[in-house]
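>>> got a structure for you, letters missing:
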């Protein structure tokens, strides 16, 4: 039996006839073998293709994690605020570690006994006070996502912004100084002497306060100007007391005029001392 097969030439793209001689059984055997090889080759291609797809997906996932970690490190080094859409903590809960704790005015004290830093900007904008319950989610890329889950009962108060010699800010309210975050001062653009509304925990004797709003700018003079005015007033009082006439004393019989200094000499001496003292104070404190 003669059978003609057309074989495609890969170079010319032309089907060339080939004549094969043999029995029908031979041709059937060859065709069956070719079909079996083709099916095995297709199965191998499908398995290899699936393996390659899985490998590529793993490579892309690892690359994305690496890029996210690099971006987070870059933002921390540059001191910039992380941008982007807010993460849904509940959605990411399965992919990250969740820790609950209590805010102490600056940091979160976790139920596991560890301390976790709370961004000052977040604490200021959220007006967190000592005793608030927080939930921290640490995402796979190392980011910290906080959420307030149990706000403590608050007490509303009014106080005055003050600043000490070291530049630390305080809020004086009801005779007590409360510490305040610098980010809160910056966020509300508060200055020493401003009257502000603050929040403190009702049931806890806290040393921290959260600024709620600025009520009046420059309500009172700052501490430095008040001190300077007090010093100037004290010096003027001394001068007036020395300049005021004193009653003359009757000399004793055994005392001569040479033994007792004149009143004008005493006044001149004290006035000179006060002038020197005033110069010294102003030299040490130019603001006076």
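All right, it came through fine. Predicted model only: the values in this text are computed from it and were never measured. Numbering: from 1, shown residues only.
>>> Going by C-alpha atoms from here, please, whenever you check contacts or count neighbours.
Noted.
>>> would residue 128 count as being in a strand?
No. Counting by DSSP: H, G, I helix; E, B strand; the rest coil, residue 128 is not found in a strand; it is coil.
>>> who are the neighbours in contact with it?
The contact partners of residue 128, by CA atoms under 8 Å, 6 or more residues apart in numbering, come to 103, 105, 210.
>>> go with 7 Å
When contacts are counted by CA atoms under 7 Å, 6 or more residues apart in numbering, residue 128 is found next to residue 210.
>>> if I look at the nearest residue to residue 164 once chain neighbours are set aside, how far off is residue 229?
Counting by CA to CA, 6 or more residues apart in numbering, residue 164 lies nearest to residue 170, which is 8.0 Å off, once chain neighbours are set aside. For residue 170, the distance to residue 229 equals 22 Å [CA to CA, to the nearest Å].
>>> of these two, who's got more company?
More neighbours surround residue 170 than the other of residue 170 and residue 229, with 23 against 11 (other CA atoms under 10 Å).
>>> Presented hereafter is structure B, for comparison with structure A:
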């Protein structure tokens, strides 16, 4: 802050700094509450009867080596990592899976690729299979950049959990949309010519009346012989 600033502006700056510090403290407190809650849940789930095992990226593998299907949406949403401990619990509502222990994690960056219908992330640590459900949920495309999660103590696992997907710079999803100016010319509507009214046809002339011939008058006419020559 500059020394010549008004006292009111300095007061605003102090209030802003206090609020920022409070926000940081609240965020830390929320994270602590979340960790405690997750730990208490794990302790509770450990007391419930069920089948425990290790997540291998696709299945829960119990102590006998039997594999149990883990719902893809659950493993993708929970970002389960190879080595996490799960419990398969059956109740009146069906079968549910609960995470009872998390392995330590490392986040790695890579590029997404697809082979034979399955998604992979290519990183400097190696190539890892990722959940197809997670890739589709994140609208993944080939050559997208991604952040994946692998166990900290074992980078040789075949599976990784997909954390986030980024579109590469300059891709259609990130490139600004150019809107071209289009001129629209409106033509004037053509005026319709009204049809001229038809002239009424002249009435046809009446035929001349024939006068009746007086038969009596004709009968009285006598022709001389000279008139027939």
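Perfect, I can see it now. Note that this is a predicted model, so its numbers are computed, not measured.
>>> What would you report as the TM-score here?
Overlay of the two chains. TM-score (TM-score structural alignment, normalised by the length of the second structure): 0.51; 128 aligned residues with a CA RMSD of 2.4 Å.
>>> re earlier: so what does the residue nearest to residue 164 of the first structure match up with in the second structure?
Alignment note: residue 170 of the first structure maps to residue 120 in the second structure; criterion TM-score structural alignment.
>>> Surely its match is within a strand?
Yes. Judged by three-state DSSP, residue 120 of the second structure forms part of a strand.
>>> which residues sit in contact with it?
112-114, 127-130.
>>> Specify the helix with the largest residue count in the first structure.
Taking DSSP state H as the assignment, the helix of the first structure that covers the most residues is helix 24-78.
>>> cool, and the second structure?
With secondary structure taken from DSSP H, the second structure has its longest helix at helix 7-47.
>>> The helix or strand following it aligns to what range in the first structure?
Using DSSP states H and E, the helix or strand that follows helix 7-47 of the second structure in sequence is strand 51-55. Mapping strand 51-55 of the second structure onto the first structure (TM-score structural alignment) gives residues 99-103.
>>> Touching the matching stretch from outside, list them.
So stretch 99-103 of the first structure is contacted by 108-111, 130-137 (CA under 7 Å, 6+ apart).
>>> For PyMOL, write a command that selects the buried ones of the residues you listed.
Only the buried entries of the contacts of stretch 99-103 of the first structure go into this PyMOL selection, using 16 or more other CA atoms under 10 Å:
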select buried, resi 108+109+110+130+131+132+133+134+135+136+137
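>>> The contacts of stretch 99-103 of the first structure: which two are farthest apart?
Maximum pairwise distance in the contacts of stretch 99-103 of the first structure, criterion CA to CA, is 20.1 Å, between 130 and 137.
>>> and the gap between the residue nearest the centre of the second structure and residue 50 of the second structure?
Most central in the second structure under CA atoms, centre = their mean is residue 139, positioned 8.4 Å from the mean C-alpha point. Plainly put, residue 139 of the second structure is 35 Å away from residue 50 of the second structure if you go by CA to CA.
>>> again, but for residue 116 of the second structure
36 Å.
>>> Neighbour count: these two, which is higher?
residue 50 (18 against 5).
>>> Tell me where the second structure has strands.
51-55, 59-62, 67-69, 85-91, 94-101, 105-115, 118-123, 126-129, 145-151, 161-166 (DSSP state E).
>>> need the ones you listed in JSON lines with distance to residue 24 of the second structure, can you?
Listed next are those as JSON lines, based on distance: least, CA to CA, whole Å:
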{"stretch": "strand 51-55", "distance to residue 24 of the second structure": "35"}
{"stretch": "strand 59-62", "distance to residue 24 of the second structure": "38"}
{"stretch": "strand 67-69", "distance to residue 24 of the second structure": "41"}
{"stretch": "strand 85-91", "distance to residue 24 of the second structure": "32"}
{"stretch": "strand 94-101", "distance to residue 24 of the second structure": "28"}
{"stretch": "strand 105-115", "distance to residue 24 of the second structure": "23"}
{"stretch": "strand 118-123", "distance to residue 24 of the second structure": "33"}
{"stretch": "strand 126-129", "distance to residue 24 of the second structure": "35"}
{"stretch": "strand 145-151", "distance to residue 24 of the second structure": "25"}
{"stretch": "strand 161-166", "distance to residue 24 of the second structure": "24"}
